[in-house]
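Participant: sequence plus predicted model, see below.
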Amino acid sequence: MATCVHIDEAKDTQPRANGCEECLKIGGYWVHLRTCLECGHVGCCDSSPNKHASAHFHEDKHPVVRSAEPGESWKWCFVDEVLAP
């Protein structure tokens, strides 16, 4: 599996919330959650209606998220479009 400098340099940041931060505020729902490894923002995945994890990347330019799903630890780099275990 490929890797990138963003994933190699990503922090082990703890999630700031127990659900998608924006969905919790607006009463939305999510399919899966992603945690930003730069700031801990928790956003919903691109299968969710609002795609808040991707929106966070486009707004704040934080490149790497980790799955926030139980039993999963993979990381995704939005910049290089690389998945790492």
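Facilitator: Nice, I can see it. Model, not experiment: these values are computed from the prediction.
Participant: contacts and neighbour counts: CA atoms only from here.
Facilitator: Will do.
Participant: next secondary structure after the longest helix along the chain?
Facilitator: If you go by DSSP state H, the chain has its longest helix at helix 52-60. Counting by DSSP states H and E, the next helix or strand C-terminal to helix 52-60 is strand 64-67.
Participant: what are the ranges of the strands in the protein?
Facilitator: Under the criterion DSSP state E, strands of the chain are mapped to 33-36, 42-44, 64-67, 75-77, 82-84.
Participant: of those strands, which stretch is the most buried?
Facilitator: Most buried of these by mean neighbour count (mean count of other C-alpha atoms under 10 Å) is strand 42-44; its value is a mean of 29.
Participant: comparison target, given below:
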Amino acid sequence: MSCQHLAEAGEPEPQSAYEDGCPQCVAAGFTGWVHLRTCLNCGVVACCDSSPRRHMSAHHAESGHPVMRSYEPGEKWRWCFEDELLG
């Protein structure tokens, strides 16, 4: 199965440095994120679904931006929320 969202996804600069952690968690005083993800539509950085607050999934639900990628050092895989496909 092919995914047009993955094919069309850009590569914007992340809006915050990896070392700064999940901006939403930090702003709320939490430090328990697991991994960080970057929205490939707008560059927002947020925590993954393994993290207690799942900020990247919340970003997708609020914005409709379909594709994110891992922001972990050395990882470049992408995920389409709409088609539930790894790319």
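Facilitator: Thanks, I have it. Worth saying up front: this structure is predicted, and the values here are computed from it rather than measured.
Participant: still on that earlier bit, now the strands of structure 1 as CSV including distance to Ser54 of structure 1?
Facilitator: Shown next, in CSV, are the strands of structure 1 (distance: least, C-alpha to C-alpha, whole Å):
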stretch, distance to Ser54 of structure 1
strand 33-36, 9
strand 42-44, 8
strand 64-67, 9
strand 75-77, 11
strand 82-84, 14
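Participant: give me the neighbour count for Ala9 of structure 2.
Facilitator: Using other C-alpha atoms under 10 Å, the number of residues around Ala9 of structure 2 comes to 18.
Participant: do Arg53 of structure 2 as well
Facilitator: Applying other C-alpha under 10 Å, we find 18 other residues in the vicinity of Arg53 of structure 2.
Participant: likewise Pro12 of structure 2?
Facilitator: Quick note: Pro12 of structure 2 (other C-alpha under 10 Å) scores 13 neighbours.
Participant: quick one: map it onto structure 1.
Facilitator: Superposed on structure 1 with TM-score structural alignment, Pro12 of structure 2 falls opposite Thr13.
Participant: re the thing from before, Ala17 of structure 1: which of the strands of structure 1 is closest?
Facilitator: Checking the strands of structure 1 against Ala17 of structure 1 by C-alpha to C-alpha gives strand 42-44 as the closest, at 6.2 Å.
Participant: which part of structure 2 matches the closest one?
Facilitator: Under the criterion TM-score structural alignment, strand 42-44 of structure 1 matches residues 45-47.
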